[in-house]
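Participant: What shape does this take:
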Amino acid sequence: MPTPQDHRRPFFVVLNRRSGSGDADATEQAIRAELDAASYPYRLYCVRHPRELGTLAAQAVAAAEEQGGTVVVAGGDGTINAVVQAVLPSGLPLGVLPQGTFNFFGRCHGLPEGDVGAGVRGLLDAREARVQVGMVNHRVFLVNASLGLYPELLERRELDKRRFGRHRLVALLSGLRALLGDYPDLRLSLCGDGRTQLRRSTTLVVGDNRLQLADIGIAEAEAVERGRLVGIVLPPLARWRMILTAVRGLFGHLGDVDKVDSFAFTELEATLPHRRHIKLAIDGEITRLPLPLRFRVAPQPLRLLVPNRPDSA
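Facilitator: Prediction:
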């Protein structure tokens, strides 16, 4: 059951000033104004370059452990992921102020978007919810982890965002443009829940976010509410069929496409012949991990602060 938030636990706020398309100064000022007005104890850690994120997240966790506090993160799904990576082993509660482009994690858990002040006020009167976290090897993921075509799409999307701005339309058009390029050809060995299968694929996506899975039309979306993850395997397709598949995904019908395989599981191991490492996209950020990849649910849930509404208790 959710538990009430202790109103005097100090906040240690990790703010990624590079997340989203909003005004970073205004976001910082809104956080300070709300906490100062409430005379609430806090310390702010401002991330001005991506390489600082892990270090500042670790500092915030250490300070929160020492002072019995709560870590808060303001940023997009990738920033939230990095902070959860530091928070989860500590068992500390986490507050989230979504600031990204899609904000699947925040929207899935009913966290306010856009109005930073409302988000901070919500944290001051919040309850705890236990939230499932996915793992691939030693890395956490909250929305999805993927290999193959999807990481390539994300790399192109980031380049286009830097050129044209961090907007959802830019992200969508960039993804469609990337589909006109070359596709990976993965020969996957998938072992999970007592069976092994060999699959040719352009993309393997493992999802842990009910909202995103439902948005693209995956029937197993509700399985993540029952302690499972969801795998999606996209087979090699002709270019026109790949574009049609992507469009159908945008309109919530990916699960209806022939040859797109989706399945719920508890643990899954993925290997590729003659490969030792592979590029992955984890909650929108690109990384490389050693093979085999082992997907599973983290043994401990995340203690997430969520709005304290009577109808959600």
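
Participant: contacts, neighbours, all on C-alpha from now
Facilitator: Fine.

Participant: Give me the distance between the two termini of stretch 41-55.
Facilitator: 22 Å (C-alpha to C-alpha, to the nearest Å).

Participant: which of the residues in it are buried?
Facilitator: By 16 or more other C-alpha atoms under 10 Å, the buried positions in stretch 41-55 come out as Y42, R43, L44, Y45, C46, V47, L53, G54.

Participant: Kindly report the same for stretch 16-35.
Facilitator: 16-20, 24, 27-28, 30-32, 34-35.

Participant: Take the residues you listed and keep only those in helices.
Facilitator: A24, T27, E28, A30, I31, R32, E34, L35 (DSSP state H).

Participant: quick one, what contacts the last one?
Facilitator: With contacts defined as C-alpha atoms under 8 Å, 6 or more residues apart in numbering, L35 is in contact with P41, Y42, V120.

Participant: before we go on, could you also do this sequence so I can check it against the first one:
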Amino acid sequence: MSPSLLLLNRGSGGNERGLEADEVCATVAAAFRETGRDIESKIVEPGKIDAVLREAVKAAPASVIVAGGDGTVSAAANHLGGTGIPLGIVPMGTFNLAARDLGVPLDITEAAAFLAKAEVHAIDVLDAAGHACLCTTILGFYPEFAKTFERRDHGGHWWKKTFKLITALPRTFRESRPIHLSWQGEGLDGRARTKFSAFVPGRYRATAGLVPARTDFTSGNLTAYIGRQRHATAAFRGMLDYIFGRQEENPELTMFQAPALELRAGRRQHLSVMIDGEILRLPLPLKLAILPKHLHVLTTAENLAPAP
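Facilitator: Sure thing, here's the model as predicted:
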């Protein structure tokens, strides 16, 4: 069997928090050797991850392990989806949403040991206008808000950024421009005035916590969460509902599932969209579609089990 390949993104936030690239590579290699598996390591400079991933697909390694944040993981999913080459994640970003969803420990040594023994499973991917989304696609005030503090606080701790979001929410929400969103899908046709909407492959677990967690990794559906709050106080209550795991009970939240959707925003021609932490300006209409079991990942069946 060909060896696995570890690609470490030197531009990830973890490097700025003191994680040494060479030490991370050595830790992962040692864990793989303990299970009798070979792995090669490559440290990738910022901006070159896509080119390196293209070469990796041509080489067809046993698996590709990426060490980086959610943007790096999303890039890997773009290239590895449909190839059958499994993707493993060493969490070195800020929020590490994809790693959390797949049950990968956030400690580097524990993550390496987990990946060395993990199984290969296929999961759905959300195609968002040609971009692979493993966690969430967000419209509204949050992409522009996140762009501001990411320029200033790249590589910071997730809880600090979450605290900044919560404290800045009233003013940011009040000043943001609403989207007159409309959607069409199989048997679906609706519209809403929204300042925050999220589209998730599978759905969010209705559990308490600051960081969202997903379930239903092979349902063949995305879940739309469209907030209809008009005032900052209502938006703050909506955030509290989410933190305490009762978002599905919020009367100002439109929630539905579909295998595919087409989104429009009135006369707007483009929208700022956050896809797994990466902020893009995309043309409208925005097409979202679930690609069933499109990506193979390293995890366990227990971590992918549907939430009750």
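
Participant: Just give the TM-score of the two.
Facilitator: Overlay of the two chains. TM-score (TM-score structural alignment, normalised by the length of structure 2): 0.84; 293 aligned residues with a C-alpha RMSD of 2.7 Å.

Participant: hmm, back to that, can you name the two of the ones in helices among the buried residues of stretch 16-35 of structure 1 that are farthest apart?
Facilitator: A24 and L35 (16.9 Å; C-alpha to C-alpha).

Participant: ok, back up a step: using a markdown table, lay out the buried residues of stretch 16-35 of structure 1 together with distance to H277 of structure 1.
Facilitator: Listed next are those as a markdown table, based on distance: C-alpha to C-alpha, whole Å:
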| residue | distance to H277 of structure 1 |
| --- | --- |
| N16 | 29 |
| R17 | 31 |
| R18 | 29 |
| S19 | 28 |
| G20 | 30 |
| A24 | 36 |
| T27 | 38 |
| E28 | 39 |
| A30 | 42 |
| I31 | 40 |
| R32 | 43 |
| E34 | 45 |
| L35 | 44 |
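
Participant: Residue in structure 1 paired with T254 of structure 2?
Facilitator: Alignment note (TM-score structural alignment): T254 of structure 2 maps to D261 of structure 1.

Participant: Near its match, how many residues? Count them for me, please.
Facilitator: 16 (other C-alpha atoms under 10 Å).

Participant: Contact partners for it?
Facilitator: Counted by C-alpha under 8 Å, 6+ apart, D261 of structure 1 has contacts I232, V233, L234, G255.

Participant: thinking I290 of structure 2 is in contact with P201, fair?
Facilitator: Yes: if you go by C-alpha atoms under 8 Å, I290 of structure 2 and P201 touch, sitting 6.9 Å apart.

Participant: what's the overlap in contacts for the two?
Facilitator: With C-alpha under 8 Å, 6+ apart as the test, I290 of structure 2 and P201 both reach D124, V125, L126, N221, L222.

Participant: Contacts only, for the third one.
Facilitator: The reference is to L126 of structure 2. A132, C133, L134, V200, P201, L222, L288, A289, I290, L291.

Participant: In strands, which of the residues you listed appear?
Facilitator: Counting by DSSP state E, the contacts of L126 of structure 2 place A132, C133, V200, P201, L222, L288, A289, I290, L291 in strands.

Participant: what's the matching residue for the last one over in structure 1?
Facilitator: With TM-score structural alignment defining the correspondence, L291 of structure 2 maps onto A298 in structure 1.

Participant: F163 of structure 2 corresponds to which position in structure 1?
Facilitator: In structure 1, F163 of structure 2 lands on L173 (TM-score structural alignment).

Participant: how much space between its match and V247 of structure 1?
Facilitator: Counting by C-alpha to C-alpha - L173 of structure 1 and V247 of structure 1 are separated by 11 Å.

Participant: Who has more neighbours out of these two?
Facilitator: More crowded of L173 of structure 1 and V247, by other C-alpha under 10 Å: V247, with 16 against 12.

Participant: a helix runs through the more buried one, doesn't it?
Facilitator: Yes: the assignment for V247 of structure 1 is a helix, going by DSSP: H, G, I helix; E, B strand; the rest coil.

Participant: Switch the ones in helices among the buried residues of stretch 16-35 of structure 1 over to JSON lines; also include distance to P290 of structure 1.
Facilitator: What follows is these, written out as JSON lines (distance: C-alpha to C-alpha, whole Å):
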{"residue": "A24", "distance to P290 of structure 1": "36"}
{"residue": "T27", "distance to P290 of structure 1": "37"}
{"residue": "E28", "distance to P290 of structure 1": "38"}
{"residue": "A30", "distance to P290 of structure 1": "41"}
{"residue": "I31", "distance to P290 of structure 1": "39"}
{"residue": "R32", "distance to P290 of structure 1": "41"}
{"residue": "E34", "distance to P290 of structure 1": "44"}
{"residue": "L35", "distance to P290 of structure 1": "43"}
